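Student: No letters, just coordinates:
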């Protein structure tokens, strides 16, 4: 049985959680393993009052706008002025900030009752006020800015539900050059696309004319800001799941592929690297299951990857059969990876993503998943060797973004289908709810 390489101190995500249930150096019980195999993709949440999150009075308002759409893609782009907290159903599907002051979010209403459920929320003053425009599509899977008014979104259309699983018939890559007032489709493709829980940002913008997007089982990229092509990995059976780029040329994609020729169900997590803007790819690292003797590798997947710069990066695996994952770190651009935290519990709560500002300081954010344990924010300042919890960020987080200045944002959810955005100015020690405005 593979042994963990260290047993660091791990602080609880919730004060009511038993420590042994969070960090384990051995395999889970047979009952826990069975539960993990059948864990639901979409889950209920325990009640939470977001007003309890160290909130200070906020002057945030939705700014009025009379801008009209310039294309048929977006016939109703006049900004919405209703207060966010009066909406009966509200999700923040995507969040991406260009800086601590300039950012976008995708707000979703009820796709079953609203013809146009998506809206783009824009702030250029650190969330003190927001402007809202219509966004084409039914589900947003990616969002990224190349400037204060320019950027891309990945959206899905044509939804259907089969045995509780929602799928979409079409994916589109949209571009805006006027802050979301109008959108143009730059790429469109038919298929059977399923959304994921928790939602992941599958878009990386690396310059004014360069961006990358995972759509279904392919990676798309543009080098001129207009035409999108499909990346050729040269790795049989590789399926991209997460991506991170340090600049327009250097990037990493992590996904799964068969560990050997002829493997039917077995999977390995593989990191690929490009140094030429997606033209060619090289395999850098392969990670197996957390427990070679007891894991079911058919359920193995990547959970997240994040590079703070061209040298320092982190990658998290997810061995669903063991409800655990391994956190890997590189300090040389991916030439060598080290398992800095073995068998980190990855479900109940579900670990959603990573955000690091350098090789030492970063966050892992989590959702309750199938519960009953709270999610929240895990903070490290020693390169992932140990973590402490930050409950003020929220108990159910779907996205987080950390800046070198110590400022950052996180999106969380309540039990009543209402999401919110929190902000920190001290590296995550204290948080304030800044959307919706109170």
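Tutor: Everything's here; your move. Bear in mind that the values here come from a model prediction, so they are computed numbers and not experimental data.

Student: alpha carbons only for contacts and neighbour counts from here, please
Tutor: Noted.

Student: which one is residue 95 nearest to, not counting chain neighbours?
Tutor: Nearest residue to residue 95, sequence neighbours excluded (C-alpha to C-alpha, 6 or more residues apart in numbering): residue 105, at 4.3 Å.

Student: how close does that neighbour get to residue 432?
Tutor: 17 Å (C-alpha to C-alpha, to the nearest Å).

Student: What is the host helix or strand of the residue nearest to residue 95 packed up against?
Tutor: Taking DSSP states H and E as the definition, residue 105 sits inside strand 103-108. Other elements packing on strand 103-108 under the criterion 3 or more C-alpha pairs under 8 Å, 6 or more residues apart in numbering; DSSP states H and E are strand 91-97, strand 118-123, strand 139-145.

Student: mind checking which of those is nearest residue 351?
Tutor: strand 91-97 (16.7 Å; C-alpha to C-alpha).

Student: other SSEs contacting that closest one?
Tutor: On a contact count with 3+ C-alpha pairs under 8 Å, 6+ apart, strand 91-97 meets strand 103-108, strand 139-145, strand 397-402, strand 408-413, strand 419-424.

Student: among those strands, which is nearest residue 160?
Tutor: Among the helices and strands packed on strand 91-97, the nearest to residue 160 by C-alpha to C-alpha is strand 139-145 (11.9 Å).

Student: The structure to be compared is supplied as follows:
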């Protein structure tokens, strides 16, 4: 079974971590969580807060200093753990809405990370943003500070859909913000949500039209998941809105694939497409690929999760509790997990079958002879069902077909239970 415990306040990692983490094939990335929002969307269950001031070290004005202090703590903890310093493979600011902080503060955090760890040449450095949280000046400051990519939360271009989601931005501002991003020579990614209650297929095509008019470098499109505890879940329970419809979401996913592929985008993860008409593998999110490929990263901020060589830990969730620990020079981490072999295999399967590069068949066959034979038989059954690509399987990879992308949970269940 996986081992769960409370990590030491020093942040020092178990002794077995260093040899694996120091493998030159493993990359190291940085995630910075900024928990502030102007308002809370009805569907959102992320760790976000509306108040701009949640106490010492947890306000808009002081947050950058707290994040920098955790960065310094991280560098020291890794050194004390015997983990060699590696330049950052990617940096991603998420939230919340990171661009509610001053662009200069986002740059200060990035600069301190650069001083402590270094950054690989050409590394992807991204911040999330809402259309209404950007200005031409702020985008230019971010570009000058080293950011080269902005991931903008568009969700929909249809006003009544945004209203159900309780998104407060003006959809027309997407075009203005995109122009500022282009003027600063930054890459642009747009995030979409399909399957919102009341959203017609015509509405969804209107949103896709708006995306293609902007011509982003990257598109993420996720089917709406109604999370328990959210305002939207309560509204659906009371009958204010109908529940989501899996068939409706499947139709919209297929429309997304058709429209984006025709326009030169290529899927590389079930919910992600990169503009890549020549199929050269460009514009894919290197930070998210690091997650999906089981690489290493340190998560800065309240509720942020980290992973280094098979050890996972997570920070105190509330910004005040997080900041208090950081300011007291102790680890903000309050929980840690060391997954066992069975849990890690399941995770590799879940992530691998979502990618166009697929899951290496050797992941399943590197077991006993009988288990390897059973795994091979299961993959052949999946190919016969049209869920994975036969040609890729012959090359030793498990890659979902379009049908399989709609039924990826079924692929995972069958592979995990062979």
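Tutor: Good, I have the coordinates. If you're wondering where the values come from, they're calculated on a predicted model, not measured in any experiment.

Student: What TM-score do the two superposed chains give?
Tutor: Here the TM-score for the pair of chains, by TM-score structural alignment, normalised by the length of structure 2, is 0.26; 179 aligned residues with a C-alpha RMSD of 7.0 Å.

Student: Now tabulate the helices and strands packed on strand 91-97 of structure 1 in JSON lines and tack on mean neighbour count and distance to residue 123 of structure 1.
Tutor: Compiled in JSON lines, those are given as follows (neighbours: other C-alpha atoms under 10 Å; distance: least, C-alpha to C-alpha, whole Å):
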{"stretch": "strand 103-108", "mean neighbour count": "24", "distance to residue 123 of structure 1": "6"}
{"stretch": "strand 139-145", "mean neighbour count": "26", "distance to residue 123 of structure 1": "12"}
{"stretch": "strand 397-402", "mean neighbour count": "26", "distance to residue 123 of structure 1": "15"}
{"stretch": "strand 408-413", "mean neighbour count": "26", "distance to residue 123 of structure 1": "13"}
{"stretch": "strand 419-424", "mean neighbour count": "24", "distance to residue 123 of structure 1": "12"}
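
Student: Nearest to residue 214 of structure 1 among the ones you listed would be which one?
Tutor: Within these, the stretch nearest residue 214 of structure 1 is strand 139-145; the backing value is 8.5 Å (C-alpha to C-alpha).

Student: Quick check: what element follows the closest one along the chain?
Tutor: strand 151-162.

Student: thinking again about what came up before, with distance to residue 379 of structure 1 as extra columns, can I get the helices and strands packed on strand 91-97 of structure 1 in JSON lines?
Tutor: Shown next, in JSON lines, are those (distance: least, C-alpha to C-alpha, whole Å):
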{"stretch": "strand 103-108", "distance to residue 379 of structure 1": "23"}
{"stretch": "strand 139-145", "distance to residue 379 of structure 1": "24"}
{"stretch": "strand 397-402", "distance to residue 379 of structure 1": "11"}
{"stretch": "strand 408-413", "distance to residue 379 of structure 1": "12"}
{"stretch": "strand 419-424", "distance to residue 379 of structure 1": "13"}
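
Student: Identify whichever of those lies nearest to residue 211 of structure 1.
Tutor: Comparing these by C-alpha to C-alpha, strand 139-145 comes nearest, at 8.5 Å.

Student: so what secondary structure elements neighbour the closest one?
Tutor: Counting contacts by 3+ C-alpha pairs under 8 Å, 6+ apart, strand 139-145 of structure 1 is packed against strand 91-97, strand 103-108, strand 151-162, strand 203-205.

Student: and the angle from the third one to strand 139-145?
Tutor: On the basis of axes from the mean of the first three to the mean of the last three C-alpha atoms, to 10 degrees, strand 151-162 of structure 1 is oriented at 170 degrees to strand 139-145.

Student: Strand 139-145 and whichever helix or strand comes after strand 151-162 of structure 1, what's the angle between them?
Tutor: Remark: after strand 151-162 of structure 1, the chain's next helix or strand is strand 165-176, criterion DSSP H and E. With the same axes, to 10 degrees applied, the angle from strand 165-176 of structure 1 to strand 139-145 works out at 30 degrees.

Student: Verify the assumption that residue 34 of structure 1 is located in a helix.
Tutor: Yes: judged by DSSP: H, G, I helix; E, B strand; the rest coil, residue 34 of structure 1 forms part of a helix.

Student: burial count for it?
Tutor: Residues lying near residue 34 of structure 1 (other C-alpha atoms under 10 Å) number 14.

Student: How much space separates it from residue 343 of structure 1?
Tutor: From residue 34 of structure 1 over to residue 343 of structure 1 the distance is 17 Å, taken as C-alpha to C-alpha.

Student: One more: residue 134 of structure 1?
Tutor: From residue 134 of structure 1 to residue 343 of structure 1 the distance is 43 Å (C-alpha to C-alpha).

Student: now the strands for the stretch 51-200 of structure 2?
Tutor: Here the stretch 51-200 of structure 2 has its strands, by DSSP state E, counting those that start in this stretch, at 88-95, 119-129, 149-155, 187-194.

Student: What is the second one packed up against?
Tutor: Of the remaining helices and strands, those touching strand 119-129 of structure 2 by 3+ C-alpha pairs under 8 Å, 6+ apart are strand 88-95, strand 149-155.

Student: so which of the ones you listed comes closest to residue 380 of structure 2?
Tutor: If we rank those by C-alpha to C-alpha, the stretch that ends up nearest is strand 88-95, at 36.4 Å.

Student: Determine the angle, from 0 to 180 degrees, between the closest one and strand 119-129.
Tutor: If you take the same axes, to 10 degrees, strand 88-95 of structure 2 sits at 10 degrees to strand 119-129.

Student: quick one: strand 88-95 of structure 2 to strand 149-155, angle?
Tutor: Going by the same axes, to 10 degrees, strand 88-95 of structure 2 makes 30 degrees with strand 149-155.
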